[in-house]
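S.K.: based on what follows, work out the 3D shape:
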Amino acid sequence: MAAANVTEQYGPRETMEYDVVIVGGGPAGLAAAIRLKQRAAEEGADVSVCVLEKGAEPGGHILSGAVMDPRALTELIPDWKERGAPLNVPVTEDRFLFLTATAARAVPGWALPENFKNHGNYVISLANVTRWLGQQAETLGVEIFPGFPAAEVLYHDDGAVKGVATGNMGIGKDGRANRQFPARHGAACEVHPIVRRSARSLGASAFGPVRAA
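M.R.: Predicted coordinates:
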């Protein structure tokens, strides 16, 4: 069955509308979603936020470890320790070495810039931290759609972004329906005034509604 006939058989793709659609459920996307919901609550506004994540769960595609400076997390979620954030291994020692063919020479701490010093930082699994951020976002009412990669940006006639289209599910490379029923989901957003003000403060001048189908 040709891809064009999938719509004829199963009907038009469903559209879901949100005030804000965030593509990517990594640390940055989830932090943005959390802060949007916090700001909305502060102003007594009802702002719907969804996150589209291609992985099976937030953090599913993040494999690396990391050394994390917790200052940004403290600004976002001040009580992260009480909430059980997986920052459990504080840095106790770090050294910066110049390696030659035959030796390793340590650089004294006073000679290093501040961003090379890890006192107060934590050794983490970034996947676990991302998964935890996803849980915090959902607690605030953010809707996360794992397994839905954004495949296309959709535009208004005037060029403003109106949304994103998610990838077809249940359709093989040859355009034929496979054994899975095609998923007919998407997301759309109208930009809330709070978001407009935040965007303008960052220099963005034109926003239109965002739609993902």
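S.K.: drop to CA atoms for contacts and neighbour counts, all remaining ones
M.R.: Noted.
S.K.: quick one: secondary structure of C50?
M.R.: Three-state call for C50 (DSSP: H, G, I helix; E, B strand; the rest coil): strand.
S.K.: list the contacts of it.
M.R.: Counting by Cα atoms under 8 Å, 6 or more residues apart in numbering, C50 makes contact with 18, 20-22, 33, 142-145, 187.
S.K.: nearest spatial neighbour of it, chain-adjacent residues omitted?
M.R.: Nearest residue to C50, sequence neighbours excluded (Cα to Cα, 6 or more residues apart in numbering): E143, at 4.6 Å.
S.K.: against R39, how distant is the one you found?
M.R.: Plainly put, E143 is 17 Å away from R39 if you go by Cα to Cα, to the nearest Å.
S.K.: tell me what the helix or strand where L73 lies is packed against?
M.R.: For L73, the element it lies in under DSSP states H and E is helix 71-76. Helix 71-76 makes packing contacts with helix 27-42 when contacts are defined by 3 or more Cα pairs under 8 Å, 6 or more residues apart in numbering; DSSP states H and E.
S.K.: so for the helix it packs on, what gets flagged as buried?
M.R.: The neighbour-count check on helix 27-42 (16 or more other Cα atoms under 10 Å) flags 27, 29-34, 36-38, 40 as buried.
S.K.: next, the structure of the following sequence, for comparison with the previous one:
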Amino acid sequence: MRDMKELKYAFGQADDDFVNNVYHTLTGMQSNKDGKPVKKIYFRLAAVIAIVCILSAGTALAFTNTWGILDFLSGRRTDVKVLPEASAIVQKEVPQEGNKTDIAAFTVREAVYDGQSVYIVLDVKPSSPDYLLLGPDAYPSDHIANMGPIFSGETGTIADYARENHKVMFQTSVGISGANCSIAYLLEEDGTLVYMLDGRYEGDSTAPDVEFKCVAVPFVIENGKYTRDMDSR
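M.R.: I've put the predicted structure just below:
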């Protein structure tokens, strides 16, 4: 396994513009902690993973239909190069358990850990094609274009989209127990809501168990307005 000194020479130094882009991506959204949690589940990530990746400015990432850690960090910019060494340290087969509710399945897609900070991409896949999953700070009145690149250029609200496509809206939230996390998310074409979590996590080994709190709350109409049904079980 390479140590941090070797990785420094392998990846080089990112320019200031790229570093700023990374921090803006990771710190743009925070999880919503208001209200009583509903549909709460926990699962543990057996994180047998390597060390945090370092990105350098250059050429493009290969475009795929699904987003991973390197995609979130780069924003899929056309002037960002990720060397093979960076891709190799991202764990894509993560042992996990207890990750389903009757609304959605919460599954870790990718993870990287350096002993102090953890980067995790997590899928929230609806149990029904009739469910539309929203992020922790998203509401039906928000613009549908905020839901991710697949809605780029679209007009109208999330509620408009849900109504036109006969979908029930759920607000979701994911957090790492015992850690403060930055959160970013987007919706993929198959209805999967993909989270990117980044935060400091100091376990007692290089392969810690990481516990998540996962919440899904339905939106209902009360007095002509959408509100979260916090009494739903």
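S.K.: overlay them and tell me the TM-score.
M.R.: Once superposed, chain against chain, the TM-score is 0.23 (TM-score structural alignment, normalised by the length of the first structure); 92 aligned residues with a Cα RMSD of 6.0 Å.
S.K.: can I get the buried residues of helix 27-42 of the first structure in TSV including distance to L52 of the first structure?
M.R.: Below are the buried residues of helix 27-42 of the first structure laid out as TSV (distance: Cα to Cα, whole Å):
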residue	distance to L52 of the first structure
P27	13
G29	9
L30	10
A31	14
A32	13
A33	11
I34	14
L36	16
K37	16
Q38	19
A40	20
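S.K.: specify which member of those is nearest to F98 of the first structure.
M.R.: Among those, P27 lies closest to F98 of the first structure (Cα to Cα), at 31.7 Å.
S.K.: residues in contact with the closest one?
M.R.: By Cα under 8 Å, 6+ apart, the neighbours of P27 of the first structure are 129-130, 133.
S.K.: now with 7 Å?
M.R.: Contacts for P27 of the first structure (Cα atoms under 7 Å, 6 or more residues apart in numbering) come out as T130.
S.K.: okay, and the nearest residue to V22 of the second structure once chain neighbours are set aside sits in which element?
M.R.: By the measure of Cα to Cα, 6+ apart, the closest residue to V22 of the second structure outside its immediate chain neighbours is L73, 5.4 Å from it. For L73 of the second structure, the host element (DSSP H and E) is helix 69-74.
S.K.: skip ahead from that helix and say which helix or strand is next.
M.R.: strand 80-81.
S.K.: give me the element K8 of the second structure is part of.
M.R.: helix 4-11.
S.K.: pretty sure the residue nearest to V22 of the second structure is touching Y23, no?
M.R.: No: here L73 of the second structure lies out of contact with Y23, judged by Cα atoms under 7 Å, at a distance of 8.4 Å.
S.K.: the more surrounded of those two?
M.R.: L73 (23 against 12; other Cα atoms under 10 Å).
S.K.: any idea how far apart the tips of stretch 146-163 of the first structure sit?
M.R.: So stretch 146-163 of the first structure: terminal residues 18 Å apart, Cα to Cα.
S.K.: helices or strands up against the helix or strand hosting V174 of the second structure?
M.R.: Applying DSSP H and E as the criterion places V174 of the second structure in strand 168-176. Using 3 or more Cα pairs under 7 Å, 6 or more residues apart in numbering; DSSP states H and E, the elements in contact with strand 168-176 of the second structure are strand 131-134, strand 209-222.
S.K.: leaving out the residues flanking it, which one is nearest to F98 of the first structure?
M.R.: R105 (5.1 Å).
S.K.: who are the packing partners of the helix or strand hosting that neighbour?
M.R.: Secondary structure from DSSP H and E places R105 of the first structure in strand 104-106. For strand 104-106 of the first structure, the elements it packs on are strand 97-99, judged by 3+ Cα pairs under 7 Å, 6+ apart.
S.K.: hmm, back to that, burial of the residue nearest to C50 of the first structure, as a residue count?
M.R.: 18.
S.K.: just give me the longest helix of the second structure.
M.R.: The residue-count maximum for a helix in the second structure (DSSP state H) belongs to helix 16-27.
S.K.: and the next helix or strand past it?
M.R.: strand 41-46.
S.K.: which of the residues in that following strand are buried?
M.R.: Buried, per 16+ other Cα under 10 Å, within strand 41-46 of the second structure: 41-45.
S.K.: check contacts around F18 of the second structure.
M.R.: A57.
S.K.: wait, K125 of the second structure sits on A104?
M.R.: Yes: contact criterion Cα under 7 Å: K125 of the second structure and A104 qualify, at 5.3 Å.
S.K.: distance of D160 of the second structure from V124 of the second structure?
M.R.: In terms of Cα to Cα, D160 of the second structure sits 22 Å off from V124 of the second structure.
S.K.: these two: which has the busier surroundings?
M.R.: Per other Cα under 10 Å, whichever of D160 of the second structure and V124 has more neighbours is V124, with 27 against 16.
S.K.: now that one: which helix or strand?
M.R.: Going by DSSP H and E, V124 of the second structure is part of strand 117-126.
S.K.: so what secondary structure elements neighbour that strand?
M.R.: strand 104-113, strand 193-200.
S.K.: how much space separates F18 of the second structure from A57 of the second structure?
M.R.: 7 Å.
S.K.: make that G175 of the second structure, sorry
M.R.: Using Cα to Cα, which is the criterion applied here, G175 of the second structure is 30 Å from A57 of the second structure.
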